[in-house]
Structures are given as C-alpha cells and as structure tokens.
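>>> Could you look at this predicted model? Sequence included:
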Amino acid sequence: MEFGKKLARTETPIPGLVVFDLPVHGDSRGWFKENWQREKMVAAGLPDLGPVQNNISFNDAVGTTRGIHAEPWDKFVSLATGRIFGAWVDLREGPTFGTVFTTELDPSKAIFVPCGVGNAYQTLEPNTAYVYLVNDHWSPNAEYSFLNLADETAAIDWPIPLDQVELSDKDKKHPRLADVSPIPPKKILIVGANGQLGRALHAELGDESHIEYTTRETFDLASPDVPTARRWRDYGTIINAAAYTAVDTAETADGRRDAWATNVTGLTALARVAADNGITLVHVSSDYVFDGGKQEAYAEDDPVCPLGVYGQTKAAGDAIAVTVPRHYIIRTSWVIGEGNNFVRTMAALADRGIDPKVVDDQVGRLTFTADIARAIIHLLNLGAEYGVYNVTSAGTPASWADIAREVYLLKGHDPARVTAVSTAEYYADVAGPVSPRPANSTLDLRKIGETGLVLGDAHVQLAGWLKNNV
C-alpha cells in the first residue's frame, strides 16, 4: 500500500466504472484515510452517490471468490484491510455489454461501480475486509443479473484458478454471457406527455421499454401516494413537461389556484421524489420569470423578477427544482409545437382573410419543441453540469408582429395585412384579466452552445413547421 498519493480518478473501458486512488497517511503506529469524503470525491468526478447503507464483507482465507453479481444500485467499494483482485463485467444493454475490467485493490484504492455492472472479488491476502457504500436499500422486488465466474467470453484471468477456490453453489450455476439478458437503462418518466413538449419528446425518444409517458389521468401529482406510486429507485430521470400556461386566466381566482397547484405544488411532489431517490429532475421554466426590462439577452444567472401570477409560479418552481441535487432547469420562451399556438393562429387568420393587429413591443425568439426535446436529451446523454440552461431556437430576435408577417408571407399572403400595435393598445378593449408580459424575452444561448448543441434557426424552422403542420 502506497502512502501519500493524491486523490485521483482513473477511467476504465466500462462507462461509469471509475477507479480512485485514495490518500492514505501512515507511520509506525498505523495508517489513516478518508474512505468517503463527499465534497472532495464529487469534485474529483465521482457521482454524488447519496449512500443509504454501509456494508462490510470479511474474508479470512486467501482465494475467497464471490460474484459475478450486478445489483440495481450503485456501489463505492474500498478495503479496510488486505488485498483483493476485482473483476467487473458490463451487463447493461448497449455497445459495451460484455466489456471486462480487472484490477487489484488495497486500502489505498477504491472503485465506483454503477448499477448494472457485474462485480466479483477474490481475496489475495488473509483477513481481508472490504467496505462498500450503496445508494439503495435491499429489496425483495429488486432485479439482479448474474454471470458465471468461469464464463469463456469474459475470460477473466483469475490469480488463483477457480478450481482451487471455494465457490458457492449459486455462483457455480450462474449463466454464461450468451444467456444473460442485458439490463435495460434506468427508466425515464415523462410527466405531461399530451402537451406540446411531451409530444415532441415522444417523437424523439420513441417507445423504448424503459421510457414511460404519463398524463394527468395516469399519474396525478396531487395524489398523496406519489412517493410510493412506483419503485422510484428504478428511475434515472423525471422530465416534467407538465405546466399550467394560461397566463391571462392565471390572473383570476380559479386560475391562480390552478397555476400554483400545477406549477408549484405538483412540481414539489416530483422534486421530493427525485431528491429522495437520486433521480435527475428536468424541469421546464419560462421567460416570464423576468420582467423584460433588461436591454440585453437574459443569462441563466440573472435575478428573476416576475410580473404576473404565471411568472411567479414559474419562478417558485425554479426555486424548488434547484433544491434537487441532480437537476436541469430548461428556461425557454414562445413555444411552438403540436397543438394550439401563435403560429397556428396566425396561419389560420391569414387563410381566412383576416387582417390582425399584433403587438410589436415584445421581442424574443420562437422555440420549436423539437429544439427543447433535443436539448434535454443532449444534456442527459452528455451528463452535463447540473443547473439552469436557456433553450430557445436560434436566430435574430423578433417581435410578435414581425413573426406574424413572416407567417403571412410564408403562407403566400401580403405581410402588410398585419398591423403592428403596442401591448397597451392591443389589450385596451379586452374585458377580462390580462397578465403583464415581459417586453424583452430574448434568452442568451451561449451556455447551451458551449455544451456542443447547435439549435436550429427559428426563422428557418418556421417555414418547415408551417409546411408540415398547417
């Protein structure tokens, strides 16, 4: 065992399986190490494990061999005494299924084992004790996977041949790799599947068995049973595509209640489930969290200052979502997708021969739901840093009147039929409640761009959307 090493990580051929060198300090009296130090280890690239259980396995004889077992939880394995040979086999569905990694561990090394990676250990010294943290409690309903220690495809070069060691009957009977069913990815729950974004996510993600689409009818966020509605440890991601978006109705007594119920109370239930079970929460926010008074585009870290009830509920939702350790807040604006929206309305007015009045003192960018869906999937697949990301379609910001004229032109009508008016003029004769709108809804896209995602130009996409949807 080497003293004085710095904390460091080493990647392996198995995605997510990471070896850590642990600093061990010793002298003639013995040694000391920080076996688990969350702040330092997360900074070094260890996933925030969130352990709920600490186990110790003691083996007094050299050659004690156990495995190959893949559990439905993550493990952080290290040694208290002795030395072991470890073997790990990726049993997860995907291109690295069957990939093998082996190494020796002593008290100065540890390894993070993601769920679905089979692990096996063989003691190389007497009186060996290894310690492992896990982020879920044992459950009789949990699903495991196993591989035979002697599998010819894995071809693990055991230091002590298997015919010279004691094996359990169960380990002897585990299947060969060809007979192992790959472990599917953790489940993704999409809340609000019938909305514009939910439909776009369905179009991008398809009907894979690990993806679950829910509506208000199939998953009620107001139910007190949400914390126990599913075996949540089987889920890796919750995408909250549900929202109350009737901004004017939100200014009424009933609308205010409904907006807070959906955008805040419902989200709180999801956030609690995500935080308690190590789930990544993706929450969709809005430009309405800002008052629109800034001259430049809004960045992710600009302070929120909502004008109306809808914006207040979205700002409150952001404050809740950020408490989840693993979260992405997708802040967007002027959403266009499958369903009722501004572009569809303008196209219908153009075709019916109506010459509309449209406000020209609110500026921003359209956001096509395909861009939001792609951004969410991109961030998840990339494992990007958690936090807030602005996501709109790209291109030159425009007013609602500018966009209406574009729609008329693309539909083969005279854009001069659109009359530009101020917001005050437009709502002067409206009898019902009106929510205040931010004058500037333009969001800065540099942060999402730095992740490598290229968002489509809103003006280019507008032409394609009109061709395919109206």
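Perfect, thanks for sending it.

>>> all contacts plus neighbour counts: C-alpha atoms, from now on.
Will do.

>>> Can you show me the strands along the stretch 301-450 of the chain?
Counting by DSSP state E, counting those that start in this stretch, the stretch 301-450 of the chain has these strands, from start to end: 327-332, 335-336, 357-359, 363-364, 367-368, 387-390, 398-399, 419-421.

>>> what about versus this one:
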Amino acid sequence: MNGRAVSAATEGTIGFAKPLAVTEPGPIPGLLVVDLPVHGDNRGWFKENWQREKMLAAGLPDFGPVQNNVSFNASAGTTRGIHAEPWDKFVSVATGRIFGAWVDLREGPGFGAVFTAELDPSKAVFVPRGVGNAFQTLEDQTAYSYLVNDHWSADAQAEYTFLNLADETAAIQWPIPLENAELSAKDRAHPRLADVVPMPPRKTLVLGANGQLGRALRAAYDGDASVVFATRAELDLADAAAVAGFDWRGYGTVINAAAHTAVDAAETEPGRRDAWAANVTGVAALARACLEHRLALVHVSSDYVFDGTLTPAGSESGPDAGAGRAEAAPVSPLGVYGQTKAAADAIVSVLPRHYILRTSWVVGEGANFVATMASLAERGISPSVVNDQTGRLTFTRDLADGIRHLLANGAPYGTYNLTNAGEPMSWAQIAAEVYAATGHDPAAVTGVSTGEYFAGKQAAPRPANSVLDLAKIRSTGFEPEDQLVRLREYLHG
C-alpha cells in the first residue's frame, strides 16, 4: 500500500482539520471533551496533543501536567479500568481507536454518573481528580496516552478508587462484551458501585490554628472534616525545611493565618529577624510548596503595607462613604512589619491561584485593643488613646466568613480588602464606643496624637489612615457587617 493510500484510509477514521474546541458534555462536572486539530498529508498525520496556551484559551484548566504515560494494547478488545486516581489527567489516543467510559466516583450528588465516548487521535478528554477512567480498544495496535499532574508512587496508588467494569448500576454498554474482552484479574475483582468508597475532595489546611483568626476559622468550619488545622508546633512557617518536608498530598487549599504580628518588637534587632523569618522566608517556602503541588493559597495581609497618606485611590458610597485605599494602590510600608507583609504579598501574588486578604485593626478571641479598652473601663481607668489614626475594625468572625465565601464561590483569584464596614473612626473614637457600650462614661477617654502617645517609647511607625476600599469584596456578593454592630456583639457576647 503506497503512502497516499495509507493517508486516505486514515482520513476515513480521523477528523482532519477540525478546529480546537473544548466542551463539557455532562453529566460529570469538570469532565471536558477536546476536539484536536489533526493535519494529514501523504506521509501520515500530525497533531499538537498538548498545547498549553491554545488549550487554556479554549477552556481547559491549567492543570500542570508533570508525567506522561502511554498504554500500548496489541489487540482489539483490550479493556482497562475503571480507575479513579488522586490527580487530574488528559487522556488521548496516539494511534487506533478506543471506546472510553468515565464514572464519577467523587463524594457528592454526582456520584455514579457515567459518560462514554469514542476517541481517535482527533479527540481527547480531560478527566478531573476522582473520576474513574476506563477504555476498550476498538482496533489492534492502539496506543493510549495519559498526561497527569502528579507523579505516580506506591503511596499514591493507595489513594485510588476503583469500580468494576461490569457494574450493573453504571451499566456501561461495552462494544465488545466483557466476556469476550481481554481484562486483568485485578480489574475483574474491583467492587460494585454500592461498595465503592467515594473519593473525598481535596482538603484545606489552616496554618496558625491557635491565633485569633485561626480560632475564628475553627468556628466557621466547625464540623467540616475536609478542613485540617495546624498549630505552629505542628508546622512552623519559620522552619523552611519543615514546610518543604510536609506531606501536601490530598490538600487543595492552604489558608495562612500564621504571622509575626509584634509590630513594635519587629523594630528591634531580634524582632526584625523573627518578623522576616515568619512573614517572608516562611511565606516564600509555603508559596514554593503551593506552586509545586498546585495548591491555592489564601494569605492574610495588612493595612501596614501602605504609608497611610490619604489618597482617594478608591471611594465608596452609602452609609460608610469615604476615601479608601484600593487593592491596586502601590505599597509603601513605613516600618519593618509593613515591609515584611508587603514582601510576602509580592511573593504570593505570583502564584496562579491565590487570594491576598488585606485587613486592618483585627479583633478576635485573645488579646486585642477592644478587650484592653473593656478591661480598662471595668477597672475605672481613664486612658489616653490615639486620635489621629483612622480606620475600621476587622472582627475575625467576618474575616473568616469572607475567606470561606471567596473559596466556596470560586471568586476570581487576586487581592481583596476585607475589613468591617461603617464610618471610619479613630482609635480614640472606638475606645469611647467601648466605654459607652459597657455602661461607662465615654468622656473618660482622652484623645492624644500619635507623637504624644509614643513619646519616649520605642514604637513602629503606624499608617495615619488605614481605611480600605471594600468595593471589590462586595462585588463577589460578600457584605461585611458594620463595625459598631460587631463591636456591641463582641462586648455582650
């Protein structure tokens, strides 16, 4: 048979010159069918089996393949599967034809859903983690390719989920009856659907679980077994070796609620080292791990990345109208703590999947400004409080709820301001509100300038204006509660 005859025979089975297209045919969420352009001539044919730039533009996820496997099958009727691995894969045919079957073996309402299709070199399928993959060859000399985004290991194989090819519930209509097909003994012995343990979703890891935000996240995710909490003793961000050696398998998201927040101590020689170790070196190690393992990273930042000069980079309307710093405003930290947070923001921002949450004046369970003022009020003390720094409180309850909202709703990745809403206030005004809300005379609070308050003390420079624009977080459907409403709830618990 001459070369042109071979090309003509091949052309009868392969869809030459189809445009690249990605579709989600259902009923399995996330499973995508890809039409691949195949170019043929008298020599044979050529295709771009994986072309990241074009395929992302067409709608494939950037799943980060790291390993390519090929299954060669000598005879028609060879049948393999149904295997669900703990990674995503892009399956295609190098030569020959197959009948493919995919079964959703993930936890959730879609468990057991089936999709089938015939594949030749001009068609591929993106298979999400936890979806069972199987195929039956329709021609001799068929080569089947798997492009996967994790490295195979014996430990990883222990996380597979299997389904019997002959399961009556899935009821896959194999072109060649299984009794006449070539199967392995292992594939024949896999369980029926009723006995399959669904593959759970990837977990979320919360770092800094004993901090103020960590405790609020514990409350927000109470009862959710997919969220794991790690204290500093269990994973210390300042220990780069511990971060690199942590077992990240099975995780999909990391919430970094850990940080060195001793603002004034950071201006000292030992404090400066500690702040950079935890807030920058540790975050860099965490970002590297997230990049290598394709994890989404939620990182909590601070108003201290700005110098506090009042520039209307963004504005709001409504009951809390006023100038606020927008997310895209250039950073200009005044002190060491702010410098470490700005450096960490720059590191995290290069990750493909990240949320940076900029916040201010955090109040939660533990030592904080509101708790201190309430204690002073109860003890009959009349404090002097700074009156030339302006901002809004951020209660950790709302910060935790905002993080959960972004993750649950798949909000666009990027940087978001997240504080409580309401009219911006000074520290002295907030202190007076605490006194009034606890039944004490707000006039007991005396306002003083920052310079007066810190005279003779070693202290970090503070931004004079910490008001952050909340328009972007609101655009995702999240509405922060008014800070005075939360303040009274906090005090009357």
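Cool, the structure landed. Please read all numbers here as calculations on a predicted model, not as lab measurements.

>>> Contacts only, for whichever residue in structure 2 pairs up with Ala70 of structure 1.
Aligned counterpart of Ala70 of structure 1 in structure 2: Ala84 (TM-score structural alignment). Going by CA atoms under 8 Å, 6 or more residues apart in numbering, Ala84 of structure 2 touches 105, 129-133, 160-162.

>>> Repeat that for Lys75 of structure 1.
Neighbouring residues of Lys75 of structure 1 by CA under 8 Å, 6+ apart: 112-115, 132-135.

>>> Against Ala150 of structure 1, how distant is the residue opposite Gly338 of structure 2 in structure 1 once aligned?
By TM-score structural alignment, Gly338 of structure 2 lines up with Gly311 in structure 1. Plainly put, Gly311 of structure 1 is 60 Å away from Ala150 of structure 1 if you go by CA to CA, to the nearest Å.

>>> Check Ala404 of structure 1 too.
68 Å.

>>> One more: Thr245 of structure 1?
58 Å.

>>> burial of Thr396 of structure 1, as a residue count?
With neighbours defined by other CA atoms under 10 Å, the count for Thr396 of structure 1 comes to 11.

>>> Likewise for Gly412 of structure 1?
11.

>>> now for it: what does it line up with in structure 2?
In structure 2, Gly412 of structure 1 lines up with Gly439, judged by TM-score structural alignment.

>>> of the contacts of Lys75 of structure 1, which stay in contact in structure 2?
Of the contacts of Lys75 of structure 1, the ones still in contact in structure 2 (both residues aligned by TM-score structural alignment, their matches' CA atoms under 8 Å) are 112-115, 132-135.

>>> most neighbours, which of the residues you listed?
Highest neighbour count within these, by other CA under 10 Å: Val113, with 25 neighbours.

>>> Just put the strands of the stretch 301-450 of structure 1 in TSV and tack on mean neighbour count and distance to Pro13 of structure 1.
Shown next, in TSV, are these (neighbours: other CA atoms under 10 Å; distance: least, CA to CA, whole Å):
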stretch	mean neighbour count	distance to Pro13 of structure 1
strand 327-332	24	27
strand 335-336	20	41
strand 357-359	20	56
strand 363-364	21	45
strand 367-368	26	38
strand 387-390	23	28
strand 398-399	20	48
strand 419-421	17	60
